[in-house]
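A.B. asks: give me a model of this one.
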Amino acid sequence: MRALPRSGLQLTALGLGCSQLGGLYRPMSFADATALVEAAWSVGLRYFDTAPYYGYTLSERRVGHALATRERDAFTLSSKAGRLMRPDASVRPGDDGWAEPLAFRPVFDYSYGGIMRSYEDSQQRLGNPRIDILYVHDIGVMTHGERHTHYWDQLVAGGGFRALAELRASGEVRAIGLGVNEWEVAADAMNEAALDAILLAGRYTLLEQTALEPLLDVCARVGTAIVVGGVFNSGVLAGNGRFNYADAPAEVVEKVRRLSELCERFAVPLPAAALQFPFAHPAVVSCVVGARSIAQLQQNIVWLEQRVPASFWAALSNEGLIAANAPVPEEGA
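C.D. replies: Next comes the predicted model:
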């Protein structure tokens, strides 16, 4: 268990990311989704992250059902706000990558009212009045392009950040933050609100450390926790050839090849190195990983517990495969 510095809220070092429970790219049955959460619980995971967007509300419903009989103080639950889910009969399998989405269409709304409505809707879908961490989901240029300024204004001038602050001040949520794929908008948000945590997907990994100095080092100084998502960069570090939800470009493939060669030299599985690397940074409190099956979940735990020699981490740095100032794990840590 690790604590968020500002709130003291406890997270397990490994959390279960629940996008697959919403059928990301492939369908997952209700029974398999429930069994996956049960398996995660049985091996000690107590942090579960979901969002309204995952499966167009499907993930939240399944997570809520799977955790319904658990003592509420025994786990930490996060969800997200920024999209309102509106009934829409035109939704079809495959929309936005969801294999079996429910008939609700996401509509972006980061305003005061939008954040509050999203939070209340999530409570009902989860069947649980308590959401421990509420993240603003997918704000940024990567998601919104030329509309980013419009939605950013909803957060800042339109009261979105104020809604989050009120929910925290009232005790309805224990922590607030951002759940994003780009570090730049997280850095901007820290100038607008006192964030407890940032769920950063794909930008601080074995493959890329672009967020190191401009974000993670600042977070360590001010007490904003980093929850790392996307440790495998959409899967390219676990062998599926995808990066940022698309086929990996040539320069990424080449760097993965060099990382793989180094791993082979030290008999270290590349995914094990990828999963363990972010934990060395003092701002990082947890990594959330998804899983399509119990076997995949168990494999992630094996990789997390794999012994990686200090000489491997030293070679990684010496050969310029990570940023020179990136901290590396201590052997046995």
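
A.B. asks: contacts and neighbour counts: CA atoms only from here.
C.D. replies: Will do.

A.B. asks: strands of the stretch 51-200 of the chain, start to end?
C.D. replies: 76-81, 83-87, 104-108, 133-137, 175-180, 197-201 (DSSP state E, counting those that start in this stretch).

A.B. asks: how about a markdown table for those strands, with mean neighbour count added?
C.D. replies: Shown next, in a markdown table, are the strands of the stretch 51-200 of the chain (neighbours: other CA atoms under 10 Å):
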| stretch | mean neighbour count |
| --- | --- |
| strand 76-81 | 24 |
| strand 83-87 | 18 |
| strand 104-108 | 17 |
| strand 133-137 | 25 |
| strand 175-180 | 25 |
| strand 197-201 | 26 |
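
A.B. asks: reformat these as CSV; add distance to Asn191.
C.D. replies: Compiled in CSV, those are given as follows (distance: least, CA to CA, whole Å):
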stretch, distance to Asn191
strand 76-81, 20
strand 83-87, 23
strand 104-108, 22
strand 133-137, 15
strand 175-180, 12
strand 197-201, 13
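
A.B. asks: and for Val173, the neighbour number?
C.D. replies: For Val173, the number of neighbouring residues by other CA atoms under 10 Å comes to 20.

A.B. asks: quick one on the thing from earlier: quick one: which of the strands of the stretch 51-200 of the chain is nearest Trp303?
C.D. replies: strand 197-201 (18.9 Å; CA to CA).

A.B. asks: show residues contacting whichever helix or strand comes after that closest one.
C.D. replies: As assigned by DSSP states H and E, the chain's next helix or strand after strand 197-201 is helix 217-222. With CA atoms under 8 Å, 6 or more residues apart in numbering as the test, helix 217-222 has contacts from Ala225, Ile226, Pro282, Ala283.

A.B. asks: so the helix or strand just after helix 217-222 versus strand 175-180, what angle?
C.D. replies: Downstream of helix 217-222, the first helix or strand assigned by DSSP H and E is strand 225-229. Angle of strand 225-229 versus strand 175-180, following axes from the mean of the first three to the mean of the last three CA atoms, to 10 degrees, is 40 degrees.

A.B. asks: second chain to compare with the first, below:
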Amino acid sequence: MSSTADNPTKYPPRTAPISSIEMPQFGFGCAPLGDLFVETSEADTRLALDTAWDAGVRYYDTAPWYGHGLSEHRLGGLLRQHSRQGYYVSTKVGRVYLPAPRGEDKRVQWCGGQNFEVKYDYTAEGLAVSYTQSQLRLGQSSVDALIIHDLDQGYHGDKFDRYYQQLKDSGLEYLHNLKSRGEISSVGMGINALGDFEFFADRIDLDFFLVAMPYTLLDQNSLNTAMKRCIERGIKIVVGSPFASGLLTNPTNPDVRYNYGPVPDYIRARAIGLQDCCAEFNVPLMAAALQFPLLHPAVYSIIPGARTARQITGNMENFNLNIPRELWTEMKNRGLIVPDAPIG
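C.D. replies: Just a heads-up that it's a prediction; the model follows:
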């Protein structure tokens, strides 16, 4: 399979403008718009998006994986109403979609979503098809950042080496060529597990990692490994799951999730300890969860997910709440966060 360097005209440049806005500190994570955990109506998701825009949110992150294209379709309904230069948008590459065979339901891992069949492809050609499909769903001829999605060792198992080789052989070059031609502004990579974060922090040239779990108020195990390496290499961090996939919104709720699954008892106990500590300072746990990652010098943005207007409003209120430094110090005193975690 040839690389883009062998055939530089294969992917002609697109001329639509990219946003003049740099990556803001606060964004809208659009996974819930793909019916993650809960099926959500068109009316509710539209109200959430309109509320976010009216409140000044200008950074939106989505992916083909979210509802097998549903999140991108829904987000596109908002973005098409506004000037392309007025917002920052990122989506992800690595999955190509095909119509599901007649009579088969391929909506795996989503409560609703669209019935399409997914194929993984990290070659230049595969990433180009993935990007084109996203442009069509979003109704946009450009995005600001493209993010390599779910190239995880645990997720892909014995197929990981093949997909990683595809990325090294041609996929990463394709993304950097897009950036060098001004068609995107940044190249990112999504990370869900600490082992993958540590593996790629030394092995791949990126503008940023989108880190979904390995650095939160509950987990700072990456602090002196991958996070430190990102500082040394000048790689930015976007935190994509500041609520640890839900637990830090309400740790006493028996139905809440951690790392997208059931909550281990010891993790729930620590989350409740964090909540109790916050209560002594009259600070909502959600506010601490949103603001803590940004105290790290490598973290540029947080993009909490939301599916309703109420969640968007609450996220923004908690993001803007004034938190006393003494809260972070007390968390360290109680062993709730690691002693050398940056706190301001």
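
A.B. asks: which residue packs closest to Arg80 of structure 2, ignoring adjacent ones?
C.D. replies: Nearest residue to Arg80 of structure 2, sequence neighbours excluded (CA to CA, 6 or more residues apart in numbering): Gly139, at 6.7 Å.

A.B. asks: residues touching Ile13 of structure 1, list them.
C.D. replies: Rather than Ile, residue 13 of structure 1 is Ala. By CA under 8 Å, 6+ apart, the contact list for Ala13 of structure 1 reads Met1, Arg2, Val285, Ser286, Cys287.

A.B. asks: residues near the last one, how many?
C.D. replies: Yep, that's Cys287 of structure 1 we're talking about. Per other CA under 10 Å, the neighbour tally for Cys287 of structure 1 reads 26.

A.B. asks: alignment lookup: it to structure 2.
C.D. replies: Counting by TM-score structural alignment, Cys287 of structure 1 corresponds to Ile302 in structure 2.

A.B. asks: so that match touches Pro242, yeah?
C.D. replies: Yes: using CA atoms under 8 Å, Ile302 of structure 2 is in contact with Pro242, at 7.0 Å.

A.B. asks: find the residues that touch each one of those two.
C.D. replies: Leu290, Pro293.

A.B. asks: so what's the match of Cys287 of structure 1 up against?
C.D. replies: Neighbouring residues of Ile302 of structure 2 by CA under 8 Å, 6+ apart: Gln25, Phe26, Gly27, Val238, Val239, Gly240, Ser241, Pro242, Leu290, Pro293, Leu294.

A.B. asks: ok, Leu146 of structure 2 next?
C.D. replies: Residues in contact with Leu146 of structure 2, defined by CA under 8 Å, 6+ apart, are Ser90, Thr91, Lys92, Val93, Leu175, Ile184, Ser186, Val187, Gly188.

A.B. asks: the residue nearest to Arg80 of structure 2: neighbour count?
C.D. replies: By other CA under 10 Å, the burial measure for Gly139 of structure 2, its neighbour count, is 16.

A.B. asks: structure 1: which residue goes with that one?
C.D. replies: Matched to structure 1 by TM-score structural alignment, Gly139 of structure 2 sits across from Gly127.

A.B. asks: that match touches Gly64, doesn't it?
C.D. replies: Yes: using CA under 8 Å, Gly127 of structure 1 is in contact with Gly64, at 5.8 Å.

A.B. asks: quick revisit: closest to Ser122 of structure 1 out of the strands of the stretch 51-200 of structure 1?
C.D. replies: strand 76-81 (7.6 Å).

A.B. asks: name the nearest residue to the residue nearest the centre of structure 2, sequence neighbours excluded.
C.D. replies: The centre of structure 2 sits closest to Gly240, judged by CA atoms, centre = their mean, with a distance of 4.1 Å. Among residues not flanking Gly240 of structure 2 along the chain, Ala212 sits closest, at 4.5 Å (CA to CA, 6+ apart).

A.B. asks: would you enumerate the residues in contact with the equivalent of that neighbour over in structure 1?
C.D. replies: Ala212 of structure 2 maps onto Ala201 in structure 1 when the alignment is built from TM-score structural alignment. Shown in contact with Ala201 of structure 1 (CA under 8 Å, 6+ apart): Gly179, Val180, Asn181, Glu182, Val228, Gly229, Gly230, Val231, Asn233.

A.B. asks: and for Glu22 of structure 2?
C.D. replies: Counted by CA under 8 Å, 6+ apart, Glu22 of structure 2 has contacts Tyr88.

A.B. asks: for the aligned partner of it in structure 1, which non-adjacent residue is closest in space?
C.D. replies: Residue pairing (TM-score structural alignment): Glu22 of structure 2 is matched to Gln10 of structure 1. Leaving aside its sequence neighbours, Gln10 of structure 1 sits nearest to Ala3 (CA to CA, 6+ apart; 4.4 Å).

A.B. asks: wait, that neighbour touches Leu11, no?
C.D. replies: Yes: with contact defined as CA under 8 Å, Ala3 of structure 1 counts as touching Leu11 (6.2 Å).

A.B. asks: overlap in contacts of these two?
C.D. replies: Common neighbours of Ala3 of structure 1 and Leu11 (CA under 8 Å, 6+ apart) are Val285.

A.B. asks: look at those two and report which has more neighbours.
C.D. replies: Remark: of Ala3 of structure 1 and Leu11, Leu11 carries more neighbours, 22 against 15, as counted by other CA under 10 Å.

A.B. asks: the match of Ala212 of structure 2 and Phe161 of structure 1, how far apart?
C.D. replies: Note on Ala201 of structure 1: its distance to Phe161 of structure 1, by CA to CA, to the nearest Å, is 21 Å.

A.B. asks: and for Ser311 of structure 1?
C.D. replies: Distance, Ser311 of structure 1 to Phe161 of structure 1, by CA to CA: 45 Å.

A.B. asks: more neighbours, these two?
C.D. replies: Using other CA under 10 Å, the more surrounded residue of Ser311 of structure 1 and Phe161 is Phe161, with 25 against 11.

A.B. asks: ok, now which ones touch the more buried one?
C.D. replies: With contact taken as CA under 8 Å, 6+ apart, Phe161 of structure 1 is in contact with Tyr112, Leu155, Glu192, Ala193.

A.B. asks: what residue of structure 2 matches up with it?
C.D. replies: In structure 2, Phe161 of structure 1 lands on Leu172 (TM-score structural alignment).
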